[in-house]
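Peer 1: Got a sequence here, can you build the structure:
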Amino acid sequence: MRKHLKRTVFAATALGFATAFTLPQQAVAADDIPVGILLPLSGSVAPIGINNRRGHELAIEEINADGGIKSLGGAKLVMVDGDTQGNPNVGISEVEKLAQRGVVAIMGAYQSGVTFPTTQMSERLGVPFIDPVAIADSITEGRGFKYTFKVSPLASWYARDQIRFVIDASTAAGSPAKSIVLLHEDTLFGTSTAEGQIAAAKEFGLEVLADISYGKDTPDMTSTVAQIKHLNPDALLMVSYINDAVLVTKTMKELDVNIPIIGTSAGHIDPAYISNLGADADLTLTVGEWNTDLSKTGVAEVAKRFEEKFGVPMNGHAAETYMSTMVLRAALEKTGSTDRDALRDAIAETEICGDANILPYDCIRFGESGQSPEAQLIVLQIIDGKHQTVWPADVAAQSPVWPVPAWSDR
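Peer 2: Model (predicted):
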């Protein structure tokens, strides 16, 4: 089952990456355990795929340094890369190739549009598939799959946790929120998220005063922001990429609109949001997957090791790929076998809880659909030019600033 692999080189051709990304040469020895890593390692989203791969790489390095898989005589994990190029059809082909190469499991594939069909192929081939990052509900929900396991939260939980935060923060401040306005770009990302926000607002008793969509290249937001100012909601929930996120904030300052912004990751979590706005970015909020300042044992240490190894800060995607690799390790230790069916059963029974889990909730485990039911988002607030964790309280680095002060008082 285990064969020697030839060296593979992928080019990172995304905008802003002028140099090629070269995967290290890794041969699979007879006693090694090959693990499929399915990510976009070339093409426009290669920088994100490469970053996700780093989480797997760090975890595997640490597992092997700690004696490998002890129940298998210290066998070492070896990554076998499959490059989706960000293309679903290529991803499907790569799953077949990885299965033929004898991988015990596959982890990937970052994009929901690639993860959905590649998990279908993996299911057909009987290869366990762990999804660390892709969030679409449809990856696990309603499919009846047995070989797919999802560590990341569901997409609908982004909206749920935005609403939960608004209620918690406003209640703690002594003035429970009653209303929100939704503002989102008009592609599938924005419209589908808004649908989730509307459903969550209804569930938790908040009134949606307006659901406003706009073209992502809209050059002027004056009339839209003026409308929001007139409605005067308790919070503004946004789904925006970087350019429109910056534009809306600038316009809110110009029109003196003093309403908390809660973004949906994307533009509001992009470092360029802070570099473009400077101090005006402060007090903006956004949901996110993870942060280096989480008040949880082990987080700072893992983040430090990651940055020392790769020269860049660890982010939420890398934290999720790191922990997904630890899930695989736990399952291999549990079953003491590389048989895919036995490993599938072991993953289904795996729980990583407490200090062993650096993600912002207690346990990684899997329900009947393959989804990890405790997975949740955190909320970050930009304070002094840096994203800082402010919710939920049990992992927050500090309390949120709520309500936000007037622009003139900042």
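Peer 1: C-alpha from now on. contacts and neighbour counts both.
Peer 2: Fine.
Peer 1: Quick check: the residue nearest to Ile50 when sequence neighbours are not counted vs Thr325, distance?
Peer 2: The spatially closest residue to Ile50, leaving aside those adjacent along the chain, is Leu41, at 5.9 Å (CA to CA, 6 or more residues apart in numbering). Remark: distance between Leu41 and Thr325 (CA to CA, to the nearest Å) = 18 Å.
Peer 1: Tell me which residues of the strand or helix carrying Ala300 come out buried.
Peer 2: For Ala300, the enclosing helix or strand under DSSP states H and E is helix 299-310. The neighbour-count criterion (16 or more other CA atoms under 10 Å) identifies 299-300, 302-304, 306 as the buried residues of helix 299-310.
Peer 1: Another sequence for comparison is provided below:
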Amino acid sequence: MSMRKRTSVVLAVACLALCVLGSAAFAADKVIKIGTLFPLTGPCAVAGQRCVAAVETAAEVINNKHPELKVPLAAQEGINGGTKIVLVKADTQGKPDVAKSEAERLYNQEGVYAIIGCYNSSSTKPASAVAERMKKIFMCGCSSSAALTDRNFKYFFRLAPTDKTESAEFTEYFQEINKSQKAGIKTVGFIYENTEFGKHAADEGKAAAKAAGFQIVADVAFTPGATNLNSEVQTLKAANPDAVYGACLGGDYTLWVRSMKQMNWLPKAAINYCTGYQDPIIAKQLGPDGDLFMGGTGYSPEIGAKYMKAVAAVEKLYTKKTTVPFDSDSIQEAVALFILAQAIDKAKTLDVEKVAETLRTTTWDSPLSLGGKVAFGAGGQNMKATSVITQLHGLKYVPVFPKEYAEAKATVPMTPWDKRK
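Peer 2: Next up, the predicted model:
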């Protein structure tokens, strides 16, 4: 063989080797970009940061083999034959207009396949509208406004129970303890942040309470991030409702509780939607002052230990990032990524229409959900979403309703401030 021919053969072999190696490298480097859109600054920054950490934990489990974890996709490496998830983070600042513009940026400039967010319902509403307009998937873990799934969107999927669901549960519970514990709850009041979340929660709560025959004697809205709630709490105190429904997030919840202590007033029962009450950090900050308050809860370490055995090992990965356990909000965001990844893996394609249809038509195993399953109904609402009412006792969330989860009777009426140790 001539030198020229030998050189050509060598070059051909080298090119073939490079092509093979290049293909292998491409296969190994297949990625799908998922946006996370949460309040990383502003009044709800701590909650938003924990939600991001939860999504990061889910991505870590999905991208790497974790055969010791008893959750879907943990035993394999990646999805769709090795595709890895890369998270692109964005900050809503807790502001609806910022959430909208950041959603547009994530889809248009960052090229994300889907977005998970936004914690605040007021931010989730415009951000998910961007996704719907662009025919992109939006996974919502914990935003609870019932209005979000009343829009009949095709590409929106929400994991958590709604404020409408919790309002019905709260009211049913008050009816139950009136019978079983002679609680004497006849009048109710509402205190809520003046946002999409707060207004819808209060509206749903008032509708449920009115239908059950309770008299509404106080309707108090406040600006989130307030530095003083004295006038709002004074209004509640003057009306003196037997029970108060609160829609207070983060530091606003802490301020509400401390303002009631400052005025030496408590209703017979106080029950809160969503985080604030659910947040173990806030519970620790309040200490004994937080005792005997109640709220809807989809997860607590106590609930997880008894009903969600698979959570503990995953939570170890999460606590390395946060030093605190999951709360009811953050764990829903982890579930959002697990369900989306399962849908992509099952559909065996990134075609949005096919993945969205797979999400809508499948009942998913979800060991990190209290009900153990996820199934989306009209408007993208998870019809398997489960919540229990708990009461805080010494930093422990004790389930009190419904009966199948109850471990104790709630202390009602609440012990007055001046009689607490």
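Peer 1: one step back: neighbour-wise, which of Leu41 and Thr325 of structure 1 wins?
Peer 2: When neighbours are counted by other CA atoms under 10 Å, Leu41 of structure 1 and Thr325 differ, and Leu41 comes out ahead with 30 against 23.
Peer 1: That one - that's part of a helix, no?
Peer 2: No - membership of Leu41 of structure 1 in a helix is not supported by DSSP: H, G, I helix; E, B strand; the rest coil, which gives coil.
Peer 1: measure it to Asp83 of structure 1 for me?
Peer 2: In this view, Leu41 of structure 1 and Asp83 of structure 1 are 5 Å apart by CA to CA.
Peer 1: Show me the helices in structure 1, by range?
Peer 2: 46-65, 88-100, 112-125, 156-172, 188-204, 222-231, 242-254, 271-277, 299-310, 316-335, 340-348 (DSSP state H).
Peer 1: What residue in structure 1 is paired with Ser330 of structure 2?
Peer 2: Alignment of Ser330 of structure 2 against structure 1 is given by TM-score structural alignment, with Ala318 as its counterpart.
Peer 1: Superposed on structure 2, what's the mean shift for stretch 50-65 of structure 1?
Peer 2: Here stretch 50-65 of structure 1 is compared with structure 2 after superposition; its mean distance to the aligned residues, by mean CA distance after the TM-score superposition for structure 1, is 1.0 Å.
Peer 1: Need the residues that contact that stretch.
Peer 2: For stretch 50-65 of structure 1, the external contacting residues (CA atoms under 8 Å, 6 or more residues apart in numbering) are 37, 39-41, 69, 76-79, 110, 306, 310, 317-326, 329.
Peer 1: for stretch 163-182 of structure 2, same thing?
Peer 2: With contact meaning CA under 8 Å, 6+ apart, stretch 163-182 of structure 2 is reached by 144-146, 183-185, 200-201, 204-205, 208-209, 212, 271, 273, 296, 387, 389, 401-402.
Peer 1: swap in stretch 280-292 of structure 2?
Peer 2: Residues outside stretch 280-292 of structure 2 that contact it (CA under 8 Å, 6+ apart) are 250-251, 254, 257-258, 261, 276-277, 324-325, 327, 391-395, 410-411, 414-415.
Peer 1: again with stretch 70-85 of structure 1
Peer 2: By CA under 8 Å, 6+ apart, the surrounding residues in contact with stretch 70-85 of structure 1 are 10, 26-28, 31-43, 45-46, 57, 60, 63-64, 67-69, 90-91, 94-95, 98, 103, 109, 114, 332-337.
Peer 1: start to end distance for it?
Peer 2: Note: stretch 70-85 of structure 1 ends 35 Å apart using CA to CA.
Peer 1: swap in stretch 280-297 of structure 2?
Peer 2: Across stretch 280-297 of structure 2, the straight-line distance between its terminal residues is 12 Å, by CA to CA.
Peer 1: Then stretch 171-189 of structure 2?
Peer 2: With CA to CA as the measure, the first residue of stretch 171-189 of structure 2 is 12 Å from its last.
Peer 1: And Val246 of structure 1, what's its match in structure 2?
Peer 2: When structure 2 is aligned by TM-score structural alignment, the residue opposite Val246 of structure 1 is Arg258.
Peer 1: I'd like the distance from the closest residue to that match other than its chain neighbours to Ala408 of structure 2, if you could.
Peer 2: For Arg258 of structure 2, ignoring the flanking residues on the chain, the nearest one in space by CA to CA, 6+ apart is Asp289 at 7.7 Å. Taken as CA to CA, the spacing of Asp289 of structure 2 relative to Ala408 of structure 2 amounts to 20 Å.
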